[in-house]
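pasting the sequence and the predicted model now:
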Amino acid sequence: MLPSGSAAGTGPSIDATSLKRMVQERALAEERLWHVLMHYRAKGSGYESLVDDPDYFFAPRGKIDPAAELAASVEAMLAPPDQGDEHFICRYPARSEWLVESLDVDPQILSRPDCVKRDEALAKVDPQSAVLVFPAAHNNGPASMFGHTLLRIGSSYQSELLSHAINYAAFSTDTNGLIYAFKGLFGLYDGYFTVLPYYEKLNEYSSLEHRDVWEYRLNLEPEEVRRLVLHSWEMQGIASDYFFFDENCSFLLLYLLEAARPELNLTQPYYDRFSFWVIPSDTIVSVKEAGLVEEVKYRPSLATRIEHKASLLDESARRKSHAIAVAGASPRELAENYSLQEQRQILDLSAEYLRYRFSRKEIEEDRYKKRYLPVLAARSALGTEDEMVEVPRPVPPELGHAPGRWALGAGARDSRYFLEFNWRAAYHDLLDPDEGFTQGAQINFISLKARYFPERNNLRLENLHLVDIFSLAPRDLFFSPISWKVRGGLERKPFTDGEDLLYVGINTGGGMAWNLGPDALLYLMADADLNLSDRFRDKVSLGAGPTLGCLLQLTSDWKAHLHGGALFYGFEEHEHYRAVLEQNYRLSREGGVTLKAGWERAFDQSKAEIMLSLNRYF
């Protein structure tokens, strides 16, 4: 047990020298749990902690020297108790508890500071069980492009909503996808652990962000969960550089699970493998493979429930439900035109949509009550349904394709044959299978394409994209999101001499998308395009124009994307027209085959190409 309480002792009756000798004799600096608690990883012939905040360390070289940090921690543990909540025992309870147990020290002879904040927090959280929570990705949120993971700590309370959540996230106020991606790629955000009521996060994800939530109950014992919470407490207010690809929300949570059960080996495999990224869905796979998951639960978001309820009604009934919720139409007229079952469904949908609008502050409280209460009264008078209609459970995120992808292909461009190699670090393309991912969301980070032309014995870089995001969020009677896209990197297009030349390109746009039935998505966008090249007279060319496209799910394994557009440039005046038909057929979860045909015209030079490629996910 951790020493605590108001009856503070007068000081330790054991000296630091003898404890440090015991630390060396028992080689505690090499112990697995010590490395986990300090987030050490092997680097060269030594170690380095992933924690970047100097406040986490007591030794000047504590970030890279486990032995020095352990010796300094022993000194801090023996400090006088008058430091209160800032004493080592209070501020770093997982470390101090491990030291006490490893050194076989009687806690009663140590300093006994009054750890008010720590004890209150531990009593409030009341750790009994743990659940790994995955809020799915959301099209219109840059901060949620990959999904997210956090931990819910179950307590002795019966309601799960009264439990607490442990969250690690980047501190950011940026809403621009390109800026967010750039800063996240290069670790320009600080990441922090926080503990907060679970219902707040669930409401944020479900009501405000349209994000479905998956919950994976873990088979940790109460004492293991307690140690996990103690370690999360000592990480409070401690900053680390947040990187999208590795030191992110999902990877850092694995250290908490290893602190709970040190024999787990969840983080090292990510250092050992070839790929250098950690995707939230990857960590779910790791936790399942470690045998930690005992139950999976799906919580559809409020928006998903609304969309499902609306899909059960015809157009007339949907419009009636919308009119009741938005225009305040009376529910009393329903009996004249709709069956009993349809009336129930219409009012259920109206009630859900009113709740949604109120949660997003789209309707004032007084107006909300005036509309919501009559809807509830009318719905109550109709009785309960014979069978509850559940939202169909989608494919879990961990069962989707792997985030990396490479492809080998062959084709012809302007009568010149070529071989192509395509590589993507992460994460999902519009033509990739949607199972486990958000439909209509393309999120590609660090992708490149290279081509070899045998006729000229020429190997060239075709393009290199740092980021390529395409978010198609369909609009309907109940929701009116904006679709958007952003892409930045090196591109090629025909110039005045007819050659395809590289240039720096940044393209962004916004617009609208609509579902044309369950298997077709139509979109229209207005683009802005910035080109930088020495071949331009003014080194720069800025253009704008429309893009029109349609994404089709032809069969469960076959997808097609037909799109085209035109850009009209100032400065270096020219136009760029393009039309493309892409198709992808899934052969297995590991890969598929893609056929692409395209045409473009720039600087009065036209080029057409066709290519067939074999794709493999990794």
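Structure's in. What do you need? Numbers count the residues shown, from 1 in each chain.

rest of the way, CA atoms for contacts and neighbours
Noted.

which residues does Ser281 contact?
147, 397-398 (CA atoms under 8 Å, 6 or more residues apart in numbering).

do that again at 6 Å, thanks
By CA atoms under 6 Å, 6 or more residues apart in numbering, the contact set of Ser281 is 397-398.

go on, Val580?
So Val580 contacts 562-563, 597-598 (CA under 6 Å, 6+ apart).

which among those residues gets closest to Leu516?
Leu562 (14.1 Å; CA to CA).

in which helix or strand would I find the closest one?
For Leu562, the host element (DSSP states H and E) is strand 558-569.

got a list of contacts for that strand?
Outside strand 558-569, the residues touching it (CA under 6 Å, 6+ apart) are 542-553, 575-585.

could you do stretch 78-87 as well?
Here stretch 78-87 makes contact (CA under 6 Å, 6+ apart) with 11, 111-115.

of the residues you listed - the most surrounded one?
Arg112 (29 neighbours; other CA atoms under 10 Å).

and for stretch 604-618, what's in contact with it?
Contact with stretch 604-618 is made by 402, 404-414, 498, 590-600, as judged by CA under 6 Å, 6+ apart.

quick one: buried residues of stretch 539-559?
Buried residues in stretch 539-559, counted by 16 or more other CA atoms under 10 Å: 540-553, 558-559.

tell me which of these is nearest to Arg393?
Closest to Arg393, out of all of the buried residues of stretch 539-559 and judged by CA to CA, is Gln553, at 19.4 Å.

picking that back up, among the buried residues of stretch 539-559, which ones are in strands?
In this view, the buried residues of stretch 539-559 that belong to strands under DSSP state E are 540-553, 558-559.

next up, a second structure to put side by side with the first:
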Amino acid sequence: MRPTTRFAKRCLSVYRPLPVIAALSSLPIISVHAASTTPPIAPDAALTSDAAITQRVNDSSVSEHAQTADDTAQLTALRAQIEAQRLYEHTTWRRLLYFVDKGGITPKRAKSSAVTDRSFYLTKNGQHDPAAEMDALLLAITTHQARADKARTPITLPDDDALCRFPARARWLSAQLGLGDIYTSVDCQNLDNWMDTLSAKQLSVMFAEEYLDNPMSAFAHTLLRIDSQTTGSPEARIRHAYSLNDTVDGDAADNFVIYAIKSISGIYDNIIEIDPYPERLTKYVNEDERDVWTYDLALTPAEVEQIMYHVWETKDLALPYYFTTDNCASEILRLIDVVRPQNALLQQLPYAVVPAEVITLLQDYQLIDGQSYTPSAATRRQALRNKAAADGEMLDKDALASAIDASDIQTLLPDDTLVASDNNPLTRHPLQMASIGVGQAGGDRYTEVGIRAGYHDRLDSASGFPQFFDLGGLEARVRFNETDTDRDNDRVELQQATLIRGRSFNPLNTSHAGSSWGAAIQATRVNDGADPEGRDHLVGSLGYERGVSWALGTPRAGTGEMPPQLCYGLASATGQVGRGISKGYRVGAGVNLGCDYQINNRLRAQAQLQLPYWYHGNSDVAGYRGHYWQPITMLGLQYDIDKQSAIRLEANHEWQERIEKGDEVQVAYRRYF
């Protein structure tokens, strides 16, 4: 068991010590990495022979039990049944042992468990031999069952006993073999106390929306809510609930860049934290000011219990944490897969496990049985602002702040008087996108295809996302030029390849007031204004913007949404390098001005003016300039055909006399999948 880590970054979010609401201060805290639970299996548990396992039973004060002929016959029959059914190859057994089979284009069956910790196994080769693990557990079950039958009373087992360490495995194997519930005749004190304290009756998934102002939270966050009450008031349910949070066990001393690299590459371990749910909810709703959606899972009481037993088995494991594949969201799917062998939820997302896609996947498999919306403190303040504006009143900053008391339990409850914001991830478009378009640039015609691994830009359908959300990654566009032009040697061109790009808007005239900013890392094709012929070239580009924004118009009635239109002004700084451009580099500074207009639910428009001033360095080549303005105007329009398809029109003009292809227009079909 590891010591308490008071600085742990959430999957796609950052942890800070949480303030405890005064009204909830009496709640007990269960911190599985701080409390004393079960010690590791004794070293002799790493042996595989029947004699070695029998010796462990003797060491557990059961030496008075002697194997009878009937015991031996039963064990032989059960082993034959296991072999006939090949239970050690059963999907559930492999999942209980953490054999993580991969999905994707070429599915791969894991040859060994992902867990290297010896205490996770009863046998020396358990990481690679599920059959040996099953046989060792079978011997433990039958031995204790025979002892309990002889004593005719429940027997108490030590915490490091196989049945106390691995209750999910033992219950599953006993059920498969028709042995009944061994836990009616044995007691495991720490396990029983842990289960009684949590008293899990229902599991729910909490989804905290994307939060761009904290890059580690940019892709949202999910955790499991453990409900001990399924009836009564929402307040009572929240008060008595716990959160199960799988996160990265990060180092507080690392700066953000190092932290991100270690999180992505698996250098950090994961950590499972179980704490009172109100504390977690307070962080997202009141501190980060993120709206939260909660989804009740359609699991039976037996499935909930089995998941909790499996959490007991795995909660202290130190497994590598990978930001994209082994994170807060993947753990939820893995736990559900343990009790639903017919599903392979985790294999459905083989390349990246994104919280929003997990929610959609649960819905697709009919695993959601109810949902609720908890507005953030910022959304509640905006709702008051909207109401006051509709009534012709004005609320100052102090009045808004006093109206929302962050220490009040009511701020953690769903608000039936407030219409839910249009940010339910179940209503959003799929995150992957492919496009095909035709266009004309400087008189030359072309066809262009594109792909985006995720996520969303401001011309995409906004339903299901935080307002004004703009984040994309792993995008590429390839252009096929017409052959009857002067570009025969460049028929196929990479137009753009984006690693990451995004903008965070916090309009000054809203409850989200603050700085607005943007950043992009990409390779992009640009026109070289230093060149007398203004030819285009592919360059690597790194850009950053910062400024202000305003929300305009009338917000949706009864909601805490901001006004639907957006205008902004951002100062920009950009550096670009490429062999084709003058001097091989250029740096620029300027201003980006723009507005987005939501015409209706299906139609959106966008206009932007970029005013960069570029510098290449002094040039000694005749006709080449070392610095210049290169203004660009851009227009965009998108119409949504349905949730999965849209038509987009884009046009731009570069106000620079040297540019070879200063005018461009394109129409494209976009398919979200």
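Nice, thanks for sending it over. All of these numbers come straight from a predicted model, not from anything done at the bench.

just to revisit the earlier point, out of the ones in strands among the buried residues of stretch 539-559 of the first structure, which two sit at the greatest distance?
Val540 and Trp558 (39.8 Å).

hang on, the earlier thing: report the buried members of the contacts of stretch 604-618 of the first structure.
Buried by 16+ other CA under 10 Å: 402, 404-413, 591-600, out of the contacts of stretch 604-618 of the first structure.

which of the residues you listed fall within strands?
405-413, 591-600.

spatially central residue in the first structure, please.
Nearest to the geometric centre of the first structure sits Gly147, at 2.4 Å (CA atoms, centre = their mean).

need the counterpart of that one in the second structure.
Under the alignment by TM-score structural alignment, Gly147 of the first structure pairs with Ala220 in the second structure.

contacts only, for the nearest residue to its match once chain neighbours are set aside.
Nearest residue to Ala220 of the second structure, sequence neighbours excluded (CA to CA, 6 or more residues apart in numbering): Glu210, at 4.0 Å. Counting by CA under 6 Å, 6+ apart, Glu210 of the second structure makes contact with 218-220.

can you check Val296 of the first structure too?
Going by CA under 6 Å, 6+ apart, Val296 of the first structure touches 215-216.

switch the cut-off to 8 Å
Applying CA under 8 Å, 6+ apart, the residues near Val296 of the first structure are 214-217.

and the strands in the stretch 301-450 of the first structure?
405-413, 416-428, 441-453 (DSSP state E, counting those that start in this stretch).

equivalent analysis for the stretch 201-350 of the second structure, please.
Using DSSP E, counting those that start in this stretch, the strands of the stretch 201-350 of the second structure run over residues 202-208, 221-227, 242-249, 269-276, 292-297.

which neighbouring elements make contact with the second one?
Contacting strand 221-227 of the second structure under the criterion 3 or more CA pairs under 8 Å, 6 or more residues apart in numbering; DSSP states H and E are the following elements: strand 202-208, strand 242-249, helix 328-339.

same thing but 10 Å
Judged by 3 or more CA pairs under 10 Å, 6 or more residues apart in numbering; DSSP states H and E, strand 221-227 of the second structure is in contact with strand 202-208, helix 234-239, strand 242-249, strand 269-276, helix 277-282, strand 292-297, helix 328-339, helix 355-364.

how much does the first one stray from the first structure?
In the superposition with the first structure, the aligned residues lie an average of 1.8 Å away from strand 202-208 of the second structure, counting by mean CA distance after the TM-score superposition for the first structure.

where does that strand end up in the first structure?
Residue span in the first structure matched to strand 202-208 of the second structure, by TM-score structural alignment: 129-135.

ok, the fifth one next?
Helix 277-282 of the second structure lines up with residues 198-203 of the first structure when matched by TM-score structural alignment.

the lengthiest helix in the first structure: how far from the chain's middle?
With DSSP state H setting the assignment, residue counts place helix 340-359 as the longest helix in the first structure. Taking CA atoms, centre = their mean, to the nearest Å, the mean C-alpha location of helix 340-359 of the first structure is offset from the chain mean by 30 Å.

could you pull out the buried residues of that helix?
342-359.

over to Ala8 of the first structure. Which of the three states is it?
coil (DSSP: H, G, I helix; E, B strand; the rest coil).

pretty sure His24 of the first structure is in contact with Val74, am I right?
Careful, residue 24 of the first structure is Gln and not His. No. Taking CA atoms under 10 Å as the definition, Gln24 of the first structure is not a contact partner of Val74, at 11.8 Å.

between the two, which is the more surrounded one?
The residue with more neighbours, out of Gln24 of the first structure and Val74, is Val74; 22 against 14, by other CA under 10 Å.

enumerate every residue touching that one.
Each residue near Val74 of the first structure by CA atoms under 10 Å, 6 or more residues apart in numbering is listed here: 15-17, 19-20, 23, 58, 88, 95-96, 99-100.

Throw the residues you listed into CSV and include neighbour count, thanks.
Formatted as CSV, the contacts of Val74 of the first structure follow (neighbours: other CA atoms under 10 Å):
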residue, neighbour count
Asp15, 11
Ala16, 18
Thr17, 12
Leu19, 18
Lys20, 20
Val23, 19
Phe58, 19
Phe88, 24
Arg95, 23
Ser96, 20
Leu99, 20
Val100, 18
